[in-house]
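Chemist: Based on what follows, work out the 3D shape:
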Amino acid sequence: MSKRVHFSSTNRVYSPVPGTPSPSASTSSLPSSPDLPTPPPELDIDDPSQYPRSPYPHNLNFDHLFPEFEVDKEMHVHACLAYDPFSQPAVAHDLSVPIAHVREQYPLFSLQEPATQPPLQSLIVICPDFLPWDIHIKSSAVHPDAYVSVDDVVTTIYKELRLPVHHIEYQGLGPDKYAVDAAYFARLSRIENQQQRDQEASKGVKRVDFLRGRNRFLGLCVTPRGNDVWELNVS
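Modeler: Next up, the predicted model:
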């Protein structure tokens, strides 16, 4: 019996001053592939201070990518979240593992620091090569001067990638659906406890599976959509 999937410009960086505290019923199935598991059936889901400059030796110039676009020269992204195509990320965590494990990889004080400088009350993260959804991030604090923190970014990305995928979104993948299937089963295979694995399997394909196995967080970089829209880079 075959496996089945179930449905339910310039990148500017700032480095803070050290030590600052701071699926259910199925109606149809898609055809099987001889090399990959059977794609999932359709389902209906109700979608319910002053900071020093970059720690890197140079500003990362993306002007050749967006020659017509000019970003506010004073907007910087936190060093723990910054994408640098010329070096390893400050914190390269796995986007598919529980958020508690991710937080352990960040310096404790940095999690509560602003994700950007100047701070923003909200921002959007996109990943156009893999995710058809924008990730909207707001400050988890409620006071008037609240800002999006490093923890807000890390936590919201994790939560958004854990949302289930609707069958219409899945069917729109075309040939890429087989890579998504493979990512789904690979994610399940990493769960050692059988009961937990079965429970996770019953929740179906999730948005993280749309990364098609590219679960390594490489950081955020600027986009032509404005200072409050940042692109998620993965590998």
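Chemist: Every contact and neighbour count from this point should use C-alpha atoms.
Modeler: Will do.
Chemist: Do I have it right that Arg216 meets Ala92?
Modeler: Yes. If you go by Cα atoms under 8 Å, Arg216 and Ala92 touch, sitting 6.2 Å apart.
Chemist: Let me know the helix or strand that the closest residue to Lys177 other than its chain neighbours is in.
Modeler: Once flanking residues are discounted, Lys177 sits nearest to Tyr170: 6.8 Å by Cα to Cα, 6 or more residues apart in numbering. Element membership for Tyr170 (DSSP states H and E) is helix 167-171.
Chemist: Toward the C-terminus, what is the element adjacent to that helix?
Modeler: Once the chain leaves helix 167-171, the next helix or strand it forms, by DSSP H and E, is helix 177-189.
Chemist: Mind listing what's buried along that following helix?
Modeler: The neighbour-count check on helix 177-189 (16 or more other Cα atoms under 10 Å) flags 177-185, 187-188 as buried.
Chemist: Now for the residues you listed: which two are most distant?
Modeler: Across the buried residues of helix 177-189, the longest distance by Cα to Cα is 16.7 Å; it joins Lys177 and Leu188.
Chemist: Sequence B follows; please return its structure for comparison with A:
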Amino acid sequence: MPGKHVHFAPSDYISTPTPSYSYASLPSSAGSSTPSSLGYFGSPYGTTPLPAVPCQINPALLHSGQPLLAYNVSYPVVNVQRHPSQPYDVLMQPATHPPVSHLTLSSPYLLCSVEVTPQTRTGFITVNDVLECIYQTLRQSVTENEFSKLSPDSQRGVSKAYQRRYERIPDPSLREIERQKGLKRVDFLEKRNVFMGLSGTKAGPDVMELHL
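Modeler: The predicted model follows:
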């Protein structure tokens, strides 16, 4: 029976982050809160209030068959790899031009949208903010009712994704902690874990499609 071996977090359970683990030794450029050298992409300063005009997506986030940021969304953002063509501080650049303070990301593979807001005091959304909000949204627990609405085939795929996710943790105690946290929204992606970028939609300048 699909879902037989999956686990759901109790309704009053508060999920705490599992200590970070990475699949490679990767550089992180998200640690500094110093505004980056933005080059041609423009300055974020003097943008209050942020104008409601069409947004240009930062090239690092733009949908492409060859993304400039290599990121598996099932892992913490510290694991992001940048293409050699991208500056070291690319994650601190504004996600759009002009900079904005709110974005909604939608995907046909997710039950909910990803609401992106600034995660620091910059007042605008950075490239890192986009990736961090995606990761945090995908870490949200799935209810048994949501799971039951899937087809049997989808339930099997999601169950396997859940099992793969906690079994990849090498430490047995951390692995069991992650298993007990139950299904997460990231499991609904099954094997679609690679960030392929963002593209605009007709729903408005602040609504974008998340490609996985």
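Chemist: Quick check: TM-score for this pair?
Modeler: Superposed pair, TM-score by TM-score structural alignment, normalised by the length of structure 2: 0.74. Supporting alignment: 174 aligned residues with a Cα RMSD of 2.5 Å.
Chemist: one step back: what lines up against the residue nearest to Lys177 of structure 1 once you look at structure 2?
Modeler: Under the alignment (TM-score structural alignment), Tyr170 of structure 1 pairs with Phe147 of structure 2.
Chemist: Tell me how many other residues crowd its match.
Modeler: 20 (other Cα atoms under 10 Å).
Chemist: go on, His136 of structure 1?
Modeler: Using other Cα under 10 Å, His136 of structure 1 has 15 other residues around it.
Chemist: So it sits against Asp152, correct?
Modeler: No. Here His136 of structure 1 does not reach Asp152: they are 10.5 Å apart, not a contact under Cα under 8 Å.
Chemist: Identify the residue nearest the geometric centre of structure 2.
Modeler: With distances taken as Cα atoms, centre = their mean, the residue of structure 2 nearest its centroid is Ile134 (2.2 Å).
Chemist: Quick check: which element contains that residue?
Modeler: Element membership for Ile134 of structure 2 (DSSP H and E) is helix 127-138.
Chemist: what's the neighbour count on Pro107 of structure 1?
Modeler: Using other Cα under 10 Å: Pro107 of structure 1 sits among 11 other residues.
Chemist: can you give me the strands for structure 2?
Modeler: Using DSSP state E, the strands found in structure 2 span residues 56-57, 69-70, 81-82, 96-97, 103-106, 114-116, 197-200, 207-211.
Chemist: Of all these, which one is nearest Phe41 of structure 2?
Modeler: Closest to Phe41 of structure 2 of those, according to Cα to Cα: strand 96-97, at 7.1 Å.
Chemist: give me the stretch of structure 1 that that closest one matches.
Modeler: The alignment of strand 96-97 of structure 2 onto structure 1 (TM-score structural alignment) spans residues 116-117.
Chemist: What mean distance separates that stretch from the matching residues in structure 2?
Modeler: Comparing stretch 116-117 of structure 1 with its match in structure 2 after superposition yields a mean distance of 0.6 Å (mean Cα distance after the TM-score superposition for structure 1).
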